[in-house]
Each structure stands twice: as C-alpha cells, then as structure tokens.
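>>> One predicted model, sequence on top.
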Amino acid sequence: RVQALRVARPPRAVASPTLARQAQLPSTSSSVPQRAFSSSPVPRRAVASTLSGFSNVYDDRDERVVRMLMFGKPGAGKGTLSARLTKKYDILSISTGDLLRQHINEGTAIGKQAEAIIARGELVPDEVMLKVVTGKLDSLQNKHWILDGFPRTLNQGLLLDAHLKKQNTPLTLVVNLNVPDEVILSRITDRWIHTPSGRVYNTSYNPPRIAGIDDVTGDALTKRPDDNPEIFGRRLEAFYKSTSPLLNHYTTQATTPITSPINNPHQHPHQVLLHRPAKLSLRSITGRTSDEIWPELDYIIMSMFPSLRKRSD
C-alpha cells in the first residue's frame, strides 16, 4: 500500500525560488545598472506604471535621447565641435542667439519685448530668455539636441532644469571643454572670420588658401571686435564668475544617486530595483585643439547613445 505524498506549494507571492532570491537582493553599488526582475518578461512601461507610487524611479528610455549642454571658455571650440556632432549624427544644434533674432525679425510678442529691452541697452531677463529657449525645445521632445548659449548663469540653469523636468525631458549630458587659457588667447589672436557665412579660419592651424580671403566666396575676412587680449581677459573673468556655480550645480546632479524603494516589505518582486546613479552625466574633456577633443567627445556620444542614428554622407 503506497501512501500518497503531499508536496507543499510555494506561496503565491513568489513564483519560483529564483525569483524569491532576486526579491531578497540587497542594495548594490551604483555601478550596477538598474533592472526590474521578473520570472517572465514584463514591459518597462508596465513596470514604471506599477511603480508610480514611488518617486525618483529611473526609466532608462530617457538615456537614449541626447539633451545636451556644452560649456567652454570663449574660443574653446564649442561651435566647431557642435557642428561636427550635427554633421555626423541626427542631432539638432539650438542657438539661443539665433532663436532670439528670429523672434525679433518675425515681430513676435517675445521678439518685441526683447527688442525694446535691447534698445534700452539692458540685458534680456532670464524669464524672457527661458521662453525663447523652451518654446523651441518643447517642440523637440523626441529629438536629439545640443543647446548653445543658454544657460549662462546658475539662475538660468535652475529655471531650465525646472521646465525640462516638468516636461519630463531632463538633460542627459553636460560636456565641459577644458582648454588652457594661453591656448585660447593665441587662438583668438590668430582668428579670422567670414561674417556672412560664419566660417572661421585660424592662421596657425586652419588658414585660408589666400591670406585674408574666404575660400568659398573670395570675400575679405574680418576680425571680431572682441578678439584682442584685453577684451578676452574680461570675457574670461566673466566666464569663470558665471559658469563655475553652474558647473558645480550640474556636478552635484550628476553624482547624486537616485534612491530606490528596495526595502519596502510590501513590495512586489516586479518592483525590485537595483541602485542606480542619477540620469545626468557630466564629462570634462581636456585638449588644446578641437581635433584633440573631438575623438573623446565622439566616443562619449557613441557609448552613451548607441541607438543614435548617423547621418548618411
């Protein structure tokens, strides 16, 4: 006579021993990517929905969108490097100055307000500049972009951050170009420009084919009024004064970890998240020329945004 054996079923809350072990994982170091564990595939959107009761839950879909600021001293090569990125990748370069001029030329409400302020010899207030910038960025929520010329101060940075977070489109990358002062001084001293097109030449490393003449049009090249050592010194001092607090602000954001609700006793296994650093990445690149800086900048973009589409030649 064979006696039937009863096999105890595991509790319903735990689908398998493997899942049970995953549910008891301790918090790990910030170098481990954040993932949601499950015995069966669960869409990230569903996991995010399940976790809606918790704040600061990381969603790595945001990392696939380039929302970038590039900082650097006057003459550090921001324009040159931005142009290379937009030529190689499906990224838009948003110039704050161009946007403001467009508003003024089109006679929009913001343009009329800014034009009157400029006519009085005053600086355009941060709140007005924010409207100029965000009016464009809000139309690019699913696009990759680099913002040029804004923010320049800590207050502008705080205003921009608040707006982008409200739109659920926070910054993903801040790049600081570290070029020695003496290199930039030499660079601006030797710099010549073709004003109508914006083409820039340098007699030291990128000279025109004929001295003083634009390669494309044959027009005469000119010097910028502020391309002299005295004015450069004042611009450099102003840069350090305004930009240092702003960089410190983004450095803090980039190193502050997001807290995961991993120790909640009522948490479903699908809600188990590993510790993850903040979304924003801040990178500093040191070099003497744009050609030196470019390979590292290009590598950062490729490694952080592997799905970013390259433009066809």
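Received, thanks. All of these numbers come straight from a predicted model, not from anything done at the bench.

>>> When you work out contacts or count neighbours from here on, use the C-alpha atoms and nothing else.
Fine.

>>> Quick one: the helices in the protein, in order.
17-23, 44-50, 78-88, 96-106, 109-119, 126-137, 154-166, 181-189, 229-255, 290-304 (DSSP state H).

>>> Can you lay out those as JSON lines showing distance to residue 199 and mean neighbour count?
Listed next are those as JSON lines, based on distance: least, Cα to Cα, whole Å; neighbours: other Cα atoms under 10 Å:
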{"stretch": "helix 17-23", "distance to residue 199": "57", "mean neighbour count": "14"}
{"stretch": "helix 44-50", "distance to residue 199": "46", "mean neighbour count": "13"}
{"stretch": "helix 78-88", "distance to residue 199": "10", "mean neighbour count": "17"}
{"stretch": "helix 96-106", "distance to residue 199": "16", "mean neighbour count": "16"}
{"stretch": "helix 109-119", "distance to residue 199": "27", "mean neighbour count": "15"}
{"stretch": "helix 126-137", "distance to residue 199": "25", "mean neighbour count": "16"}
{"stretch": "helix 154-166", "distance to residue 199": "29", "mean neighbour count": "16"}
{"stretch": "helix 181-189", "distance to residue 199": "14", "mean neighbour count": "17"}
{"stretch": "helix 229-255", "distance to residue 199": "20", "mean neighbour count": "15"}
{"stretch": "helix 290-304", "distance to residue 199": "15", "mean neighbour count": "15"}
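
>>> One more to weigh against that first structure:
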Amino acid sequence: MLNLVLFGPPGAGKGTQSQHLIEKYGLIHLSTGDLLRNEILQGTELGLEAKKLMDAGMLVPDEVVIGMISNKLDANRDAEGFIFDGFPRTVAQAEALDSLLKSKDSAITVMIALEVNDDELEHRLLLRGKGSGRPDDANPEVIRRRIKEYNDKTAPVAGFYKAQNKFTSISGIGSIHDIFDSISAVIADKA
C-alpha cells in the first residue's frame, strides 16, 4: 500500500499534483478539509462534534480529525493507498497518524515536500485568487501570513519524517509534467 504525505506551503501545487497521483496510482485523496465537510454533511457523530466546535470558532481537536481519517481508511480497505493532504500539520498529528496506521498494519511510505520560494508562492496564489474567488488568495498580506504560518508551524513535521528516512524534497518549480515525473521517481525509489 502506498501512503503518501504530499507536503508544501499554500500554492506549492499539491492539489494539481494530487490529481495526477490519483490517476496514475489509484490512490484515495484524504483532504482533512473535505473529510470535515463530508462528516458534517452526513451528520455523523464526529461531524456534529466538529461542527459544534467550528461554529464556536474553535479548532477541531486532533482526536476528532484522526477519527475521521480512521473512518475513511476503514471505508476504503481495498484502496491502493492514500494521499494525505493538509494532514499532518504538527509533529503531534504525525505521531497520531503513525499510531493509527500502525493499528491498521500500515504506515506512511513517503513524505514528498514541494519546495517553492515565498515570492513564487505569493505570485501563484494571487493568480489563483483572480479566478477562484477565495479571499485568502487575493490579499498579499493574508498570503504572507499563511506562508509564515506554514514555515513556523507545519514545516517542522518534515523533521519527523526525516528521522524515519521517509522525507524527500523536490522542486515545485517547473512544468507540471516535470514535477510529476520527479514525484513519480521518488515513489518508485521508496515504494
């Protein structure tokens, strides 16, 4: 089973590359944002708990998100593997994910980080913001804050996977095809 953490700051190209990975490897895309919305829509116990917290302006605790991931893994037992997108964002989440996967006789195969400099990220997000209607992609100040948040809080997760020899960094600058070829080469080496 191929379990991939696709990592990188906002605008690095994770969404674009995820689509290619799904097509080539038959992976299930696990976006924590999508999971939250789906659980809420279905009115599950976890979804109702998450909605109550979100409506109060609070973050959804890791245990709730891990529960949702567990449900998704259980619902797709015959999957070729999973792409984890937007999770883990902290070392504590990475540890919890490892424990969850171990309990299901699985593990993260590789974390691939798309490296893109801050100026390019800002440029990409502003371009995306023109067509997406997302206010967080249209304001340079908000974009810089999101990138800083990633660098300060999320980037340390890379060290967790480096310690397990599961981390690989590739350039997220270039053609979509070339970047995908680099990702595929990493997967061929690690899987």
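Nice, I can see it. No experiment lies behind these values; they were computed from the predicted model shown.

>>> TM-score for these two?
A TM-score of 0.91 describes the superposed chains when it is computed by TM-score structural alignment, normalised by the length of the second structure; 188 aligned residues with a Cα RMSD of 1.7 Å.

>>> any chance of the helices of the first structure in TSV, with distance to residue 222 of the first structure too?
Below are the helices of the first structure laid out as TSV (distance: least, Cα to Cα, whole Å):
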stretch	distance to residue 222 of the first structure
helix 17-23	66
helix 44-50	55
helix 78-88	18
helix 96-106	21
helix 109-119	25
helix 126-137	29
helix 154-166	33
helix 181-189	12
helix 229-255	17
helix 290-304	22
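
>>> which one of those lies closest to residue 281 of the first structure?
helix 229-255 (5.4 Å; Cα to Cα).

>>> Quick one: list the elements packing against that closest one.
Contact analysis of helix 229-255 of the first structure by 3 or more Cα pairs under 8 Å, 6 or more residues apart in numbering; DSSP states H and E lists helix 154-166, helix 181-189, strand 281-286 as its packing neighbours.

>>> Recalculate using a threshold of 10 Å.
When contacts are defined as 3 or more Cα pairs under 10 Å, 6 or more residues apart in numbering; DSSP states H and E, helix 229-255 of the first structure packs onto strand 67-72, helix 154-166, strand 173-178, helix 181-189, strand 281-286.

>>> I'd like those written out as a markdown table, with distance to residue 114 of the first structure added.
Listed next are those as a markdown table, based on distance: least, Cα to Cα, whole Å:
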| stretch | distance to residue 114 of the first structure |
| --- | --- |
| strand 67-72 | 24 |
| helix 154-166 | 16 |
| strand 173-178 | 28 |
| helix 181-189 | 30 |
| strand 281-286 | 32 |
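
>>> Show the contacting residues for the equivalent of residue 243 of the first structure over in the second structure.
Matched to the second structure by TM-score structural alignment, residue 243 of the first structure sits across from residue 154. Applying Cα atoms under 10 Å, 6 or more residues apart in numbering, we find residue 154 of the second structure in contact with 7, 8, 9, 86, 87, 88, 89, 90, 91, 147, 148.

>>> my guess is the first one meets residue 31, correct?
No: applying Cα atoms under 10 Å as the test, residue 7 of the second structure and residue 31 come out as separate, 12.0 Å apart.

>>> Could you check which of those two is surrounded by more residues?
Using other Cα atoms under 10 Å as the criterion, residue 7 of the second structure and residue 31 rank with residue 7 on top: 27 against 15.

>>> Leaving out the residues flanking it, which one is nearest to that one?
Nearest residue to residue 7 of the second structure, sequence neighbours excluded (Cα to Cα, 6 or more residues apart in numbering): residue 113, at 4.4 Å.

>>> what's the distance between the equivalent of residue 153 of the first structure over in the second structure and residue 151 of the second structure?
In the second structure, the residue matched to residue 153 of the first structure (TM-score structural alignment) is residue 90. Noted for residue 90 of the second structure: a distance of 11 Å to residue 151 of the second structure, by Cα to Cα, to the nearest Å.

>>> Likewise for residue 39 of the second structure?
29 Å.

>>> do the same with residue 123 of the second structure
17 Å.

>>> Please apply the same query to residue 9 of the second structure.
8 Å.

>>> what is in contact with residue 90 and residue 151 of the second structure at once?
With Cα under 10 Å, 6+ apart, residue 90 of the second structure and residue 151 have no common neighbours.

>>> And residue 164 of the second structure? What does it align with in the first structure?
Residue pairing (TM-score structural alignment): residue 164 of the second structure is matched to residue 253 of the first structure.

>>> which non-adjacent residue is nearest the residue nearest the centre of the second structure?
Centroid-nearest residue in the second structure: residue 85, 1.7 Å away (criterion: Cα atoms, centre = their mean). Once flanking residues are discounted, residue 85 of the second structure sits nearest to residue 31: 4.8 Å by Cα to Cα, 6+ apart.

>>> And the counterpart of that neighbour in the first structure, how far from residue 137 of the first structure?
Mapped onto the first structure by TM-score structural alignment, residue 31 of the second structure lines up with residue 95. Distance of residue 95 of the first structure to residue 137 of the first structure, given as Cα to Cα: 11 Å.

>>> Tell me who's in contact with the spatially most distant residue from the centre of the second structure.
Of all residues in the second structure, residue 56 has its C-alpha farthest from the mean position, at 24.6 Å, by Cα atoms, centre = their mean. Residues counted as contacts of residue 56 of the second structure (Cα under 10 Å, 6+ apart) are residue 50.

>>> for residue 74 of the first structure, same thing?
Residue 74 of the first structure sits in contact with 179, 181, 184, 185, 188, 227, 232, 235, 236, 239, where contact means Cα under 10 Å, 6+ apart.

>>> Tabulate these in JSON lines, adding columns for distance to residue 164 of the first structure.
Below are the contacts of residue 74 of the first structure laid out as JSON lines (distance: Cα to Cα, whole Å):
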{"residue": "179", "distance to residue 164 of the first structure": "29"}
{"residue": "181", "distance to residue 164 of the first structure": "33"}
{"residue": "184", "distance to residue 164 of the first structure": "33"}
{"residue": "185", "distance to residue 164 of the first structure": "35"}
{"residue": "188", "distance to residue 164 of the first structure": "34"}
{"residue": "227", "distance to residue 164 of the first structure": "35"}
{"residue": "232", "distance to residue 164 of the first structure": "33"}
{"residue": "235", "distance to residue 164 of the first structure": "29"}
{"residue": "236", "distance to residue 164 of the first structure": "29"}
{"residue": "239", "distance to residue 164 of the first structure": "24"}
